[in-house]
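Peer 1: kindly return the folded structure for what I paste below:
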Amino acid sequence: MSSELPTVVATKPPKTRTRLIIYLIAAIVLALVVIVVVINIVHRLPETGSENGVDSSEQDSTQMVIIASTTGMDQQSTSESSSSSSSLDEDHTDSDNTSLIQVTVTDSAVSTTQYPTVSENNMTNEQQSTTLESIVGESTTPTEDTVTELISETECGKTCSVSVVETIPRGIWFADPVYTKNAFESWAELLGTAKSEIDIFAYKMNLRGKELRYDVDNSTFEGRELYNIMEEQAKSGILIKLIDCRPPTNPANVYDADEMERLGLIQRQGLDMNTLNGGMGGIQHSKTFIVDDRHLFVGSMNFEWKSFSQKLEIGLEFHDCPCIAQDASRLFDQVFNSLAGKEKLEMVDFPKHQIGNSTFQFLASPSFLLNSSHSWDLEALLNLIYEADDFVDIAVMQYFPSWIYFKNREFFSQIDNAIRMSLSRGIRFRILISGDEKEEQKLMFSYLHSLSVLHSPAEKRNIQVKYILIPQTAQEAYKDRKMHAKFMLSESRTLIGSSNYAPEYFYKSTGTAVVVNEAPHYGEINRQLKQVFERYWSSAYTQNLQKFGESKGFIPKTSKPSNPFSGWFGFDHIGVFNEKYTATGFLYEKDHDEDNLILDPIIYI
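Peer 2: So this is what the prediction gives:
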């Protein structure tokens, strides 16, 4: 046996593990390179999974995308593609161009992204058109008004509150409680809130009642307080601008305006609608004021002491609602600046604004101030009647289907025809008119009587007419106590304004209004106004058309039958079903809607 050890041959270690590590590192590097290339390619392609840079996962919660200019002036647009982005001049600082902000409103937050400025000099007309379409669509151009509207719309939805405002004359008591805001308190709050500017459309400016020698019952208290607030605001540096009626229909109407102008407390422009209409009449009849372009009041109240203590008035207060306040402000600025000779009068339009569950739109008259009839209060009024599905309730100081301030008094059929045509399709109408002392009352009574004769429940034509009278003694005639409110409502729309329902107010005179669209029978504004109307309608201060005509001598009074047995075959003549008078002063009459008898007190004036 040999003692030598076996020979061991040395071999090289295997290379498998080393190569595997190298391959893995190379693969990782290659993958990173591919990812970087893909990312760059994706960023250079148009975005299809998102809109305006908003990730598709966020679109479900996105409510509104707004393109806004940081200066509020000229709007430019930016494209979502890199080809359009390449035309942006990043070093451009020309103040004529503005950078764009995209505001994305989600359920939980508001985020903003600022885009570079678009230089008009670096873009062709076709490129500019393409970038506009990429943001707002093929047929829409983002004008200054559109952008401002969209911004305000978002802000309105967060801050805006709307209140029904009412004046109930002193000494008047309604049995049915209805929550409304007191007009004096509303005005004091809004005027006292001003931080920079108050703009006023006023038919009258006489808050202190300087025409009165004695104010024995302090009827001017509220008006004097409001004047003091305005005076203090003006002295503190708040700019107050006024557009009022020129010439005034009564010298007393402008006592306070003259005083404030003399003291340098206001900037004032008088609007002579007769001259503007080429000698065809008309007055400045708008009753609206705007505070800081954020707060707005629209209604029937004049800047007069009577509007806060003597008259039934109605209005809407918009608190922290810049969207609709700025609509009224645009109209005011156009008229004021044109009267001051600063610029040519241009027509305006007013969009609809969604505030909560309701849609609001500011309206005006006459139509020649407007770009579109859709902003005209007459068109909104007619549409309310024609598009009603159930009922229309009307409360207005005057109703005239004719020109009443012109010699020939031509017939004006638009509102009257709307009522008659809607009545024929089953819409129920109730019309409440002010029973104040006016020489035109007989003519108005004739028109209303011609409507009332159409009432026929058997043929499903239901229309009732009443007058409301605010009591006052002969010694108090100077207080002019009456219903001065002007509003109309259906089951889904409400219109509150400054115009009586006669053609002069819509065609020759200025007026302002607001129309509210809500869910049928569920709108909050509509519900409140419905309650206000019901309270007026069923109160002790109303008379039906027949009794009002008798009390005024427009129709002969119904006399008591001389023979109590002469009417067995005509029950209405013996007082069984239609008692014409009683010792207690109450009147029994047949209800127009039902066969049940109702009790309706006679009002003696």
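Peer 1: only C-alpha atoms from now on, for both contacts and neighbour counts.
Peer 2: Will do.
Peer 1: tell me which helix or strand the one residue sitting closest to the centre of the chain sits in.
Peer 2: Geometric centre of the chain, nearest residue: residue 514, 2.8 Å, by C-alpha atoms, centre = their mean. According to DSSP states H and E, residue 514 maps onto strand 511-517.
Peer 1: run the chain-centre distance for that strand.
Peer 2: Computed by C-alpha atoms, centre = their mean, to the nearest Å, the chain-centroid distance of strand 511-517 equals 4 Å.
Peer 1: kindly tell me how buried residue 517 is, as a neighbour count.
Peer 2: Applying other C-alpha atoms under 10 Å, we find 22 residues neighbouring residue 517.
Peer 1: touching, it and residue 494? I think so.
Peer 2: Yes. Between residue 517 and residue 494 there is a contact at 6.8 Å, judged by C-alpha atoms under 8 Å.
Peer 1: which residues in the stretch 151-300 of the chain form helices?
Peer 2: 183-193, 221-235, 255-262, 273-276 (DSSP state H, counting those that start in this stretch).
Peer 1: got the ones you listed as TSV, with distance to residue 391 and mean neighbour count columns?
Peer 2: Listed next are the helices of the stretch 151-300 of the chain as TSV, based on distance: least, C-alpha to C-alpha, whole Å; neighbours: other C-alpha atoms under 10 Å:
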stretch	distance to residue 391	mean neighbour count
helix 183-193	28	18
helix 221-235	36	19
helix 255-262	42	17
helix 273-276	35	16
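Peer 1: right, and these - which one's nearest residue 22?
Peer 2: Of all the helices of the stretch 151-300 of the chain, helix 183-193 sits nearest to residue 22, with 75.7 Å by C-alpha to C-alpha.
Peer 1: next up, the contacts around the residue nearest to residue 493 when sequence neighbours are not counted.
Peer 2: Spatial nearest neighbour of residue 493, chain neighbours left out: residue 517 (4.7 Å); criterion: C-alpha to C-alpha, 6 or more residues apart in numbering. Residues near residue 517 by C-alpha atoms under 8 Å, 6 or more residues apart in numbering: 358, 359, 360, 492, 493, 494.
Peer 1: I have a second one here; can you model it like the first so I can compare?
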Amino acid sequence: MIINRLFIIIVLFFVNVNSKIISESTLNSCQGGTIQIAESIPLGLDISTNLSTHDAWMDLITNAQESIDLGFFYFTLLGGSDLDPVYGGQLGIDIFNAIVEAHSRGINVRIVQNEPSESFPDTETQTLAKLGIQVRSIDWVSLVGSGVLHTKLIIIDESSAYVGSANADWSSLAQVKELGIVLKNCPTMVADTEIAFQQYWNAADFTSLPINDWGSNYQALFNNTNMASLSLNNNNNNNNKNKNNDNDGSGTNQMYEMFLAVSPPQFQSTYRTGDIDALMDAINNADQSICITVMDYTPTTLYNDPNTYWPLIDNALRAAAFNRNVQVRMLISHWNYTSPIIPQWLHSLNQVDNIQVRWFVVPDFSTNPQIPYTRVNHAKFMVTEKQSYVGTSNWSQDYFTVTGGLSYNVFNNDFTNQLQSIFNRDWNSPYTQPIQNF
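Peer 2: This next block holds a predicted model:
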């Protein structure tokens, strides 16, 4: 870990000398590192995965040697404790206990969360704080004006990380469909991710955000014009291969280009790419295929009164399909809490040549009662023939302009094929329905 910290200091030195020039020491780095896709598959679905979110998180937390940084919207890992074990509540208990155990063996654990509310209380983080774990809450509305800290982020020993759709919630491990990226032993990229965490951590003590300049301590190490060049292995640590996948990765080290993007603009430090900019670049650079999985999609705001029109992404998708003949496929979630304003926009997109839209519907659990706010595809990713985008945000204006979120943007053919095969698996599964059904 001393070597890792020294490496990060060297990277920061070069970047601070000239942030537009990435140090040569970062090229071909992370030789022993791995990159994996972790998924949560709701219990009862006939879908398999190489690596579960639960197993990925347990591996990260239990193998921590020095530090664990957790950035999440809220914590309800113990929320399934009183339910019949068939619901999978034990998965959340495992993660909670692993955090406690890590703290007990001297690991420095830090948690930053959104300001607690009646809907999202801080009962569990209060318990962790009483054990001596450091917990901070961001009063997001006071700092940004509206929105929440919607990030889902784990950083271990400043060298491994998870970024994805899964909340620190037992149901995100057992009853909700999720997808994220796990980086292991890659201090190059994780150093840059740590900068984003440190913004959250320090912002919890701010009374106002910096105006246009976070200062040199928060400068991005990489962005969409200066990506990290990483030598990584995506063999899923020899986990069982998904028989439904067409391509699981070669099992050998390959070169990856990668960068982290953030939202909202108020958290874009110097040289940091905005999340909406990363997403738009991916759409606009596609020549053949765009495949999207996201829970909520609408070219509007979702949480304003009244909501307003915001066609930025919608226009880009239509232009890709109409002007460049890009084949666009969109897999959007339909569940008990789908906003009534969403279907009209999807029906409209489905009328455009080269665009196909389907619903993904997770059936009710086999046991009653049904648990509120579960049984949904909560994943948020896009894959083109050129790259992979895996984020924490739904696709409406609110998430990109006032809500705290992150995305990992990955350029590697095998990884893109792996994510594409996951999309194809879901697209062709029995859980999709024609857009006309709702």
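Peer 1: among the contacts of residue 517 of structure 1, which recur in structure 2?
Peer 2: On the basis of both residues aligned by TM-score structural alignment, their matches' C-alpha atoms under 8 Å, what survives of the contacts of residue 517 of structure 1 in structure 2 is 358, 359, 360, 492, 493, 494.
Peer 1: give the buried residues for the strand or helix carrying residue 336 of structure 1.
Peer 2: Using DSSP H and E, residue 336 of structure 1 sits within helix 322-339. By neighbour count on 16 or more other C-alpha atoms under 10 Å, the buried set for helix 322-339 of structure 1 is 322-332, 334-336, 339.
Peer 1: residue ranges for the strands of the stretch 101-250 of structure 2, please.
Peer 2: Remark: strands assigned in the stretch 101-250 of structure 2 by DSSP state E, counting those that start in this stretch are 108-114, 134-138, 152-156, 160-164, 168-169, 178-184, 228-233.
Peer 1: try the stretch 301-438 of structure 2
Peer 2: Using DSSP E, counting those that start in this stretch, the strands assigned to the stretch 301-438 of structure 2 run over residues 327-333, 355-360, 381-384, 388-391, 405-411, 432-434.
Peer 1: how about those strands in JSON lines, adding distance to residue 370 of structure 2?
Peer 2: Converted to JSON lines, these look like this (distance: least, C-alpha to C-alpha, whole Å):
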{"stretch": "strand 327-333", "distance to residue 370 of structure 2": "18"}
{"stretch": "strand 355-360", "distance to residue 370 of structure 2": "18"}
{"stretch": "strand 381-384", "distance to residue 370 of structure 2": "27"}
{"stretch": "strand 388-391", "distance to residue 370 of structure 2": "28"}
{"stretch": "strand 405-411", "distance to residue 370 of structure 2": "29"}
{"stretch": "strand 432-434", "distance to residue 370 of structure 2": "21"}
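Peer 1: which one of the ones you listed lies closest to residue 162 of structure 2?
Peer 2: Closest of the strands of the stretch 301-438 of structure 2 to residue 162 of structure 2 is strand 405-411, at 9.6 Å (criterion: C-alpha to C-alpha).
Peer 1: what residues in structure 1 pair up with that closest one?
Peer 2: Under TM-score structural alignment, strand 405-411 of structure 2 corresponds to residues 511-517 of structure 1.
Peer 1: please apply the same query to stretch 179-198 of structure 2.
Peer 2: Per the alignment by TM-score structural alignment, stretch 179-198 of structure 2 matches residues 314-333 in structure 1.
Peer 1: what does stretch 299-314 of structure 2 give?
Peer 2: Alignment of stretch 299-314 of structure 2 against structure 1: residues 401-416, by TM-score structural alignment.
Peer 1: which residues touch the residue mapped onto residue 327 of structure 2 from structure 1?
Peer 2: By TM-score structural alignment, residue 327 of structure 2 lines up with residue 428 in structure 1. When contacts are counted by C-alpha under 8 Å, 6+ apart, residue 428 of structure 1 touches 390, 391, 392, 461, 462, 463.
Peer 1: any chance you could map the helices in the stretch 301-438 of structure 2?
Peer 2: Using DSSP H, counting those that start in this stretch, helices in the stretch 301-438 of structure 2 cover 312-324, 342-350, 397-401, 413-427.
Peer 1: and these: which comes nearest residue 21 of structure 2?
Peer 2: helix 413-427 (25.5 Å).
Peer 1: tell me the helices and strands packed up against that closest one.
Peer 2: On a contact count with 3 or more C-alpha pairs under 8 Å, 6 or more residues apart in numbering; DSSP states H and E, helix 413-427 of structure 2 meets strand 289-294, strand 381-384, strand 388-391.
Peer 1: between it and strand 405-411, how big is the angle?
Peer 2: Put simply, helix 413-427 of structure 2 runs at 120 degrees to strand 405-411, going by axes from the mean of the first three to the mean of the last three C-alpha atoms, to 10 degrees.
Peer 1: and the angle for helix 413-427 of structure 2 with strand 289-294?
Peer 2: Here helix 413-427 of structure 2 runs at an angle of 60 degrees relative to strand 289-294 (the same axes, to 10 degrees).
Peer 1: now the angle from helix 413-427 of structure 2 to strand 327-333?
Peer 2: Angle, helix 413-427 of structure 2 to strand 327-333, by the same axes, to 10 degrees: 60 degrees.
Peer 1: quick check: buried residues in helix 413-427 of structure 2?
Peer 2: 413-427.
Peer 1: could you do stretch 62-74 of structure 1 as well?
Peer 2: 62, 65, 66, 67, 68, 69, 73.
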